[in-house]
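> Sequence first, predicted model second:
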Amino acid sequence: MSAMLGSHSTIDCWLARWPTRDGWDWVRATLGSALAVDAAALSIVRDEQGKPHFTGALREWHFSLSHSGGRALLALAQDQPVGVDLESPRPRRRLLDLAQRFFTAAETSALRGLPEEERLHAFYALWTAKEAVLKAAGVGIGYGLAKAGMAWRGPDWVVDQFADALAPAAAWQLQRLDLPAALLGHLAWRGPQRLVQLIDTTC
C-alpha cells in the first residue's frame, strides 16, 4: 500500500485489518511505504518501556501502534512523539469496580452518573484517551492511568488535570478519531495543534 504523507505538521494515521499472523510485517510495510524506505531496511528498536521507535536517519520520526478486535491503528509524525489506543468495546462485569481501580474519583463518579446504556462506551473512550496519552509520553499503564486526569464533557472526555511528568494538561492535544461504530480510538501528543489525516483501509 502506498500512502502520501501530509506536511511536516501533519500526523498520519492508518486503520487496517490486523493480520492474525505477521502483524509487524504490515506495520513495516505501511511505514516503509509512507517514508519511501525499504521496509526491510527500517531500524526499529524498543526502549526500556517497550515503546518501539526508529533509530538512525529516521529517528526524527515517531510512530505508535494499537490493535483490538481484529483492527489496527497506526500513527506516524515527524519531530513529534505520538500515542494511539484502539479498543473494540465489549461488555465488562463490575465496570465501576474497574473504574475505581484505574481512574480518578471524579472520573468514576462521572461514569456512575451516566445512563447504563452509555456507561460502557464512555468507559472505553476514557481508557483509550488515557492510554494514548501515556503512550505519547513514553510510559506504560504501570505509570498510572489516574495521572492523566480527564473530565467528562459529553459526549466525550477532555484533558483536565495531569500529574508528575505528564503535567501540565494544557500542553496536550487529544483527539478522538472518527472510526467505525464498533471501535473507539484516541490520538494524543504533547505540543501545538496539528492536522490529523486518517486513512481507513478496511473499507
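Yep, that arrived.
> drop to CA atoms for contacts and neighbour counts, all remaining ones
Noted.
> Please list all residues in contact with the most centrally placed residue in the chain.
Nearest residue to the geometric centre of the chain (C-alpha atoms, centre = their mean): Val84, 1.4 Å. Applying C-alpha atoms under 8 Å, 6 or more residues apart in numbering, we find Val84 in contact with 64-66, 73-75, 128, 131-133, 135-136, 185-188.
> next, the one to line up against it:
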Amino acid sequence: MSRLNDRARTPATVWLRLPDMEPAEGLVREWLSDQLGIAKNDIRFERDAQGRPRLQAPLAHMDCNWSHSGGFLLASVVTHARVGVDIELIQPRRRIDDIAERYFTPAEQAWLGRLNGRNKVRAFHRLWCCKEAILKAHGRGLSFGLDRLELLPDTKRRMQLQAMDAELGSPYAWQLEEWIPAAGYVAALAVKRA
C-alpha cells in the first residue's frame, strides 16, 4: 500500500482481499478515511451519467477509482488529476482471438497473433487491463471503445500508448503502470494530468 503524496501528486494505491458480500465502495471509503485522515461520513461519492464515482467537496480536487476481480480490490486516489485502475484475474479463454478481433486494433491483434499459450493469455489480459484503466480514468469506460486507443509493448515489454482518439488527449498526457499484484492477476493504473 502506498500513501497519498499531495506535494508530488503521485497516486496512492491499495490492493486487498475483498470479503464476501462486502461492498467495494465501503472498503474504499474506509481506505480513503485512513489515507486522508477524514471521517468516513465526510467522504461522499456522486455518480456521473456513466456511473463513474466522483469525490464530492471537500475532496472534489481528488479523483478516486477502484476495480475488483476474483475476490480482490484495487483502489487508487490522486490529487489534481484523473485516475483509473483495473485488476483482472487471468483466465484462459478459448475465444481470445475472437475477442481481440472485435475489440483491439489490427496492430494489437498482430502482436497477440505472434504469441502462443500462456504468454498469449497473459498478454491479452495485460492489454485489456491497461486499456480499461485508461478508459476508466477518461470517464467513459469500455463503452467508449477499446479500439479507440492502441497499446503495444516497448523494448522493455512495458505497455506503451501508441495512438488514441483525440477525445482522450495526447498519449504524452498519460502515465501508465502495470504490475502483477499476485500470481494469476494483472493490474494497471492510468493517470491523466490536467
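Ah, there it is. Bear in mind that the values here come from a model prediction, so they are computed numbers and not experimental data.
> Any idea what the TM-score is?
Superposed pair, TM-score by TM-score structural alignment, normalised by the length of structure 2: 0.92. Supporting alignment: 191 aligned residues with a C-alpha RMSD of 1.8 Å.
> Longest helix in structure 2, by number of residues?
helix 117-138 (DSSP state H).
> list the helices and strands it packs on?
Helix 117-138 of structure 2 makes packing contacts with strand 81-89, helix 96-103, helix 106-113, strand 149-153, strand 174-179, strand 185-193 when contacts are defined by 3 or more C-alpha pairs under 8 Å, 6 or more residues apart in numbering; DSSP states H and E.
> From the contacts of Val84 of structure 1, list the buried ones, please.
The neighbour-count test (16 or more other C-alpha atoms under 10 Å) marks 64-66, 73-75, 128, 131-133, 135-136, 185-188 as buried among the contacts of Val84 of structure 1.
> Specify which member of those is nearest to Ala39 of structure 1.
The nearest member of these to Ala39 of structure 1, counting by C-alpha to C-alpha, is Leu74 at 15.3 Å.
> Could I get the contacting residues of the nearest residue to that closest one once chain neighbours are set aside?
Closest residue to Leu74 of structure 1 apart from its sequence neighbours, by C-alpha to C-alpha, 6 or more residues apart in numbering: Leu65 at 4.6 Å. Contact analysis of Leu65 of structure 1 by C-alpha under 8 Å, 6+ apart lists 72-75, 83-85.
> Among the residues you listed, which pair sits farthest apart?
Spatial extent of the contacts of Leu65 of structure 1 (C-alpha to C-alpha) is set by the pair Ala72 and Gly83 at 13.3 Å.
> With neighbour numbers in mind, choose between the two.
Just comparing Ala72 of structure 1 and Gly83: by other C-alpha atoms under 10 Å the higher neighbour count belongs to Gly83, 30 against 22.
> Just tell me what the residue nearest to the centre of structure 1 corresponds to in structure 2.
Matched across to structure 2, Val84 of structure 1 falls on Val85, judged by TM-score structural alignment.
> Once you drop chain neighbours, what's closest to Ala188 of structure 1?
Leu174 (4.5 Å).
> For Arg44 of structure 2, see how far away the equivalent of the one you found over in structure 2 is.
With TM-score structural alignment as the criterion, the equivalent of Leu174 of structure 1 in structure 2 is Leu176. Per C-alpha to C-alpha, to the nearest Å, Leu176 of structure 2 is found 27 Å from Arg44 of structure 2.
> and Arg93 of structure 2, how many residues sit next to it?
10.
> Check Ala100 of structure 2 too.
Neighbours of Ala100 of structure 2 using other C-alpha under 10 Å come to 21.
> gap between Leu73 of structure 1 and Leu184 of structure 1?
10 Å.
> Tell me who's in contact with the nearest residue to Leu168 of structure 2 once chain neighbours are set aside.
Using C-alpha to C-alpha, 6+ apart and skipping the chain neighbours, the partner closest in space to Leu168 of structure 2 is His138 (6.7 Å). Listed by C-alpha under 8 Å, 6+ apart, the contact partners of His138 of structure 2 are 82, 84, 168, 192.
> name the element the closest residue to Ala39 of structure 1 other than its chain neighbours belongs to?
Nearest non-adjacent residue to Ala39 of structure 1, counting by C-alpha to C-alpha, 6+ apart: Gly32, 4.6 Å away. Assessed by DSSP states H and E, Gly32 of structure 1 sits inside helix 23-35.
> Give me the buried positions along that helix.
Buried residues in helix 23-35 of structure 1 (16+ other C-alpha under 10 Å): 26-35.
> which element follows it toward the C-terminus?
Downstream of helix 23-35 of structure 1, the first helix or strand assigned by DSSP H and E is strand 44-46.
> list the contacts for the closest residue to Val77 of structure 2 other than its chain neighbours?
Nearest non-adjacent residue to Val77 of structure 2, counting by C-alpha to C-alpha, 6+ apart: Cys64, 4.2 Å away. With contact taken as C-alpha under 8 Å, 6+ apart, Cys64 of structure 2 is in contact with 53-55, 75-78, 82-84.
> and with 10 Å instead?
Applying C-alpha atoms under 10 Å, 6 or more residues apart in numbering, we find Cys64 of structure 2 in contact with 11-13, 28, 32, 45, 52-55, 75-79, 81-85, 137.
> Return the residue of structure 1 aligned against it.
Aligned by TM-score structural alignment, Cys64 of structure 2 pairs with Phe63 of structure 1.
> separation between its match and Ala34 of structure 1?
In terms of C-alpha to C-alpha, Phe63 of structure 1 sits 12 Å off from Ala34 of structure 1.
> For these two, list the residues in contact with both.
Common neighbours of Phe63 of structure 1 and Ala34 (C-alpha under 10 Å, 6+ apart) are 12, 76.
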